[in-house]
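1. got a predicted structure here, sequence first:
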Amino acid sequence: MKPFLELPRFQKQLIAATADLLLLPLTFYLSVLLRYDSSTPQLFQMYFWMIVAAPLISIPIFLKLGLYRAVIRFIDQKIVYVVVLGVTLSVICLAALATFTHTVTLSRGVFGIYWVSAILYVVASRFMARGYLLRTNDKSGAIRVAIYGAGHSGMQLASALRAGSAYLPVALLDDKKELQGATIAGVKVWAPDCLPKLVADKQVQEILLAMPSLRKAEQKVILERLEPLKIKIKVTPPIASLINGELRVQDIRDIEIEDLLGRDTVEPNAQLLTTCITGKTVLVTGAGGSIGSELCRQIIRLKPKRLLLLDISEFALYTIEQDLRAIEHAHDENIELLPFLGSVLDAEKCERILRTFAVDTIYHAAAYKHVPLVEHNPIQGIRNNAFGTMMLAQAAIAAKVACFVLISTDKAVRPTNVMGTTKRLSELILQGLSRAQSQTRFCMVRFGNVLGSSGSVVPLFRKQIMAGGPITLTHPEITRYFMTIPEAAQLVLQAGAMGEGGDVFVLDMGEPVKILDLATRMVHLSGLEVRSASNESSDAIEIRHVGLRPGEKLYEELLIGSNVEGTQHPLIMRAQENEIPWAELQTLLLQLKQACEQFDYAQVRTMLQRIVSEYTPQCGIEDLLWLEKNGASGADDDLLLQLESDTPIVKPGLRQVSP
């Protein structure tokens, strides 16, 4: 059978047509015998030309209708409609031929019997061949799977998997009682409560979720129910990706964190998306980064007049430019893409870019975001994140840019590290500039961790699980907010259109996630167990606590105060935060700049605390140059004592405000 399956497609079609060429005449002759209930040479001679004509007329019709193009292993009940139509057309043609040539005394009974017999023969032959091919398919190394969802998607998936060699469906699961006990695509449907027994009895190795229309929140409930089984869970692609019944195995993906979060996206407001972009010249700084690149991908689909890309990394800039040109080509758009290598600290170049191309909107995503790295390089973090923002903002005012949107972070709220403090300082700078002029409208968008960004814990955990562990976790109580990059970028674009000047927008990140729980669930849904005192198996994954990194908080917050109001978008809120008048802030920034130029780390920290009053460092000075010069013991002992006596951090909550 294997040599037959390896034949070229045309040869397989030729074999099917040859079988019809031989068996359709026999079917017609049997119809004649059934009609007259006898067999005589005269009867055979009378209908001889009709017997010969039956396949000669039917095969071209079948060919035209695509019957021979169907892959036998992947056919379903839809083929019946094609067969009925083909046989009906061929019988009509045969009857017309008999009438016009007067070669046969017309018997409607013969043609009626032949119509039924031919349909039965063609349908039965295809399904018998399909069943035989599926039974002889080598499944010795196949993964035994249970499919959760016995609807149309589950049926299609079971049929497709049975035809392949990678997976062997052994059970279907569904919550609908009317389906339980039925057999679909040759597989019995069970209640989900039977799954633990099925795993043992049928050696189920993986569970495939075949419910592409299910909401994320509903999918999360199912995943929570399956997690205790400690069996690998995968999500199947939408049935639209099943082309000609063929399922690409690589489309069956592992569980992602967005599946675990159970977060349903909100349909974007088209008017908000296009206000600052369509037909305008847009600049994205940090265009090659995780957030900047997604902003660019969404912006180019909104048809700006020009899209300017600014990034200090040559490779990142080249990569995003190529991605955008591919999107442009796919959508047959003609948008001017202009890549610029450079830093936001180059004020003169930035102003020349803004003036030369009459930029309307800026999305400022360029920043150093890694907490430990900025903690070890605080002066460079301040220069890039805070002074870089100020220089770009002043250039925007000089070039009469209409809208400036800063990508901020939840780490700017009551920061305990230099990175978060620089982002809060950037917010204060834009708030001050917003009150000091009316030329450019400044606003800030603050959100938490985005999935898949550089440094995200999720790909790190997955890599560690694949390597057999251990999973490294900084602290058992650490929690974080999470959002997907596309959703965050989409909300940023909408929030920017709502800004009135000096606005701090906060994205609703949902409920914070305990990272230890996240790691545990990722292990269980990978089909593995977490190592513990009661489970010292070599296959179990160890979760090792390595301690908080310099400046790292247990909990992140999105609001400094409680003064927050809704907007016209249900996931975007406007926060009223404390501000510093621009004249006063300028004096403080000058002192901070001088401290940075003199590499006076103690003064730098003092100035950061003076400007950002909520800044409470959780560690001593961690600059690598300072540590080498002063020794690890040179940390500020008084500061550490103060931190030890501080009130423990309480878990914050994001107050929901109706728009």
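-> On my side now, so go ahead.

2. alpha carbons only for contacts and neighbour counts from here, please
-> Noted.

3. helix or strand: which one has Leu406?
-> Secondary structure from DSSP states H and E places Leu406 in strand 403-407.

4. packing partners of that strand?
-> Contact partners of strand 403-407 among helices and strands, from 3 or more Cα pairs under 8 Å, 6 or more residues apart in numbering; DSSP states H and E: strand 361-364, strand 441-446, helix 485-498.

5. how far is the shortest one from where the chain is centred?
-> Read that as strand 361-364. Distance of strand 361-364 from the chain centroid (Cα atoms, centre = their mean, to the nearest Å) equals 25 Å.

6. what is the following helix or strand past it packed up against?
-> Helices and strands here follow DSSP H and E; after strand 361-364, the next one along the chain is helix 371-376. The contact analysis (3+ Cα pairs under 8 Å, 6+ apart) places helix 371-376 against helix 418-436.

7. repeat the analysis, applying 10 Å as the threshold.
-> Counting contacts by 3 or more Cα pairs under 10 Å, 6 or more residues apart in numbering; DSSP states H and E, helix 371-376 is packed against helix 378-381, helix 418-436, helix 624-630.

8. tell me what the first one is packed against?
-> What it means is helix 378-381. Where contact means 3+ Cα pairs under 10 Å, 6+ apart, helix 378-381 is packed against helix 371-376, helix 418-436, helix 582-597, helix 601-611.

9. please compare the first structure with the one that follows:
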Amino acid sequence: MRNLSRTNKRLVMLTADVLGIPLVFWLAVTLGGGSSQHPGAGVAWIYAALLLTSVPVFFQMGLYRAALRYLGHRAIVAVTTGVTASVALLAIVMLIWPSSAVPISALPIYWAFALIYVGGTRYIARTLLNYRVYTGSPRVVIYGAGEAGQLLAASLSQTGRYQPVGFIDDNPSLHGSIVLGLEVFARSALPKLVSDEGVQAVLLALPSLTRRRRQEILKSIEPLCLLVQTVPDHEDILSGTAKVEDVRDVHPGDLLGRDPVPPDARLLDACIRAKVVLVTGAGGSIGAELCRQIVRLQPARLLLYEISELALYNIERELRALLALESLEVDFVALLGDVHQTRRFREVLHLYSVQTIYHAAAYKHVPIVEQNVFEGIHNNIFGTWRAAEAALETRVETFILISTDKAVNPTSVMGATKRFAELVLQALQTPAAPTRFCIVRFGNVLGSSGSVAPLFREQISRGGPVTVTHPEVSRYFMTIPEAAQLVLQAGSMGQGGDVFVLDMGKPVRIADLAKRMINLMGRTVRDEENPEGDIEIVYTGLRPAEKLREELLIGTNVTGTEHSMIMRAMEHSLPWPQIRQVLDELSVALNHFDCDKARQLLMQTVAEYKPTTDIKDLVWEHRAVMAPGEASNVTPLQRRVRGTTPPHSPTGH
């Protein structure tokens, strides 16, 4: 029956009703009359009336349209309603044309038998369709016996991907009951199910559960070293972007256990609704999430400004799909461009009358920027300066810089350049400035490019080892959507030159995060206590300029804001003439490829910058080992092309 078309399956059920309902009626009449003798031919009309009052009603109730594999409690209601309606119609017919051979007292018996027959045939058909021989499929329990759990169980019975052996639910009233043929157990029974039933995984069917509650459940499952997967978020299921059966690995955000604070609609709208908004670095992790949230706030227009063609293509395609899915009408423009191309950027701001800029374009990966000092300075400092000047010249209302916790007491070039960029904006902010500059500083975001969570998942899937730099290294973490949402709200509260700091909760030890991810992916940690474990954690040592712990504040001068998770930091700044002089000197150092001078200027301007290593710029190091004769034979043109102009030599710039 599994291979029949849907039309043929309906014909089978129709035939079963046409043949079976008269037999059921005959049995009811026989029992009601106390005789097994079949009524005479004179009352054969009543069987025709029986089918004419039953089959059309069943059609009307959808009993021949329902997908038999997915019959549930709604089908029971439909069967009961259909049978009751058909019996009522038959009773009316028999009252109009009474017959002594068929007493009306037989109708209650027929109603009961018809319910059993019509419902039973469909249940048998569903059982045949859903029957599957599991061969090597992992045995799982479904955590959550509610609607999502039942839908998941029904779906898994079709695919054979997993073999459900029971439900786990925290509702005591459900314990011991049978749902879709599976028993419901308490959470405390999970170890016994692992040992007795060979359970290998837990599927969380709790799409609307809070993150804090989800973390409590994960902590209780973690010691069992079972694979834990979850159904998609409730919003994704409702929007149609995901199905219940699309189980996926537990999101690292669930391990943080912190529920996001509901956004303030007024703060979200202030800089976006009915305004022209531009996002630089629109294809990056943070920039792309800002774009997703901005389009939902109905800007007059959204401009995506991105230097990477592939990243711009991907976010443009994603936004078009999002707008179609959510029936949104937002005009957005995808622009290839570099903020260093000052004339083009200024022209874009002017022609499109941009009112709000979210400046997310930056180099953020600490080791890479440490090895490419000049590009880090060029992009993070000069890119921010050029973009801010263009905003001032075109009278943009609000300019929000996406900063980082690594700008606080930096030990890396990346952190120092981001702190320098903050100082540039603070210096440009004057009472007469037409643009309001704001800075939003936060820590690591889970799932971004370079984040440890995707790397750990990849390493665990390969069989390890998982690499951690140091046993005590810790970081602040936040999910990308939560960080972007807070950025949008913080930008609305700035008065000019403000530094906003997001409440990232408590720092997380990276080694602990690695261990939890190993356990929740169904593996065990291999260490001295468990030499037979699956995955080893290897400590590789801190990378150049990497810190054990990050900070969010310079000093302790901080005040609250209208939002409970956003703080305003009161930090020192420098006057514009001083900043401008350093920028000019930095420009000369870059043109002369003078790495020593550039770092000295960073240390001079960012007083908290304390490098922990020598200069690690790869080109600088390579140039230092070149033979003197080879260096002297390089022509000025070759130097400019290679970017290896010796210190203090003219560049024609």
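-> Cool, the structure landed. Computed from a predicted model, the values in this text were never measured in an experiment.

10. on that earlier part again, tell me the most buried of the helices and strands packed on helix 371-376 of the first structure?
-> helix 418-436 (a mean of 25; mean count of other Cα atoms under 10 Å).

11. wait, Leu209 of the first structure sits on Lys232?
-> No: counting by Cα atoms under 10 Å, Leu209 of the first structure stays clear of Lys232, with 11.1 Å between them.

12. list residues touching both of these two?
-> Common contacts of Leu209 of the first structure and Lys232 (Cα atoms under 10 Å, 6 or more residues apart in numbering): Ile255.

13. could you dump the helices and strands packed on helix 378-381 of the first structure to a markdown table with distance to Leu21 of the first structure?
-> Formatted as a markdown table, those follow (distance: least, Cα to Cα, whole Å):
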| stretch | distance to Leu21 of the first structure |
| --- | --- |
| helix 371-376 | 74 |
| helix 418-436 | 77 |
| helix 582-597 | 89 |
| helix 601-611 | 88 |
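
14. mind listing what's buried in stretch 619-638 of the second structure?
-> Neighbour-count burial for stretch 619-638 of the second structure flags Val619, Trp620, Ala631, Pro636 (criterion: 16 or more other Cα atoms under 10 Å).

15. any idea what the second one aligns with in the first structure?
-> Residue correspondence to the first structure (TM-score structural alignment): Trp620 of the second structure is matched to Trp626.

16. what sits closest to that match if chain neighbours are left out?
-> Leaving aside its chain neighbours, Trp626 of the first structure sits nearest to Tyr601 (7.7 Å; criterion: Cα to Cα, 6 or more residues apart in numbering).

17. pretty sure that neighbour sits against Ile621.
-> Yes: counting by Cα under 10 Å, Tyr601 of the first structure does reach Ile621; the two are 7.5 Å apart.

18. so between these two, which is more surrounded?
-> Ile621 (23 against 17; other Cα atoms under 10 Å).

19. could you check which helix or strand contains that one?
-> For Ile621 of the first structure, there is no host helix or strand (DSSP H and E).

20. how close does it sit to Ile407 of the first structure?
-> For Ile621 of the first structure, the distance to Ile407 of the first structure (Cα to Cα, to the nearest Å) stands at 27 Å.

21. now do Glu536 of the first structure
-> According to Cα to Cα, Glu536 of the first structure stands 45 Å off from Ile407 of the first structure.

22. so those two - more neighbours on which side?
-> Ranked by neighbour count (other Cα under 10 Å), Glu536 of the first structure and Ile407 place Ile407 first, with 22 against 12.

23. the more buried one touches Leu430, doesn't it?
-> No: at 11.7 Å, Ile407 of the first structure does not count as touching Leu430 under the criterion of Cα under 10 Å.

24. what's the overlap in contacts for these two?
-> In terms of Cα under 10 Å, 6+ apart, Ile407 of the first structure and Leu430 are both contacted by the residues Cys443, Met444.

25. which one in the second structure is aligned with the residue nearest to Trp626 of the first structure?
-> By TM-score structural alignment, Tyr601 of the first structure lines up with Cys595.

26. run through the helices of the stretch 201-350 of the first structure in chain order.
-> Assigned by DSSP state H, counting those that start in this stretch, the helices in the stretch 201-350 of the first structure fall at 216-226, 257-261, 270-275, 290-301, 314-330, 347-356.

27. alright, calling it a day.
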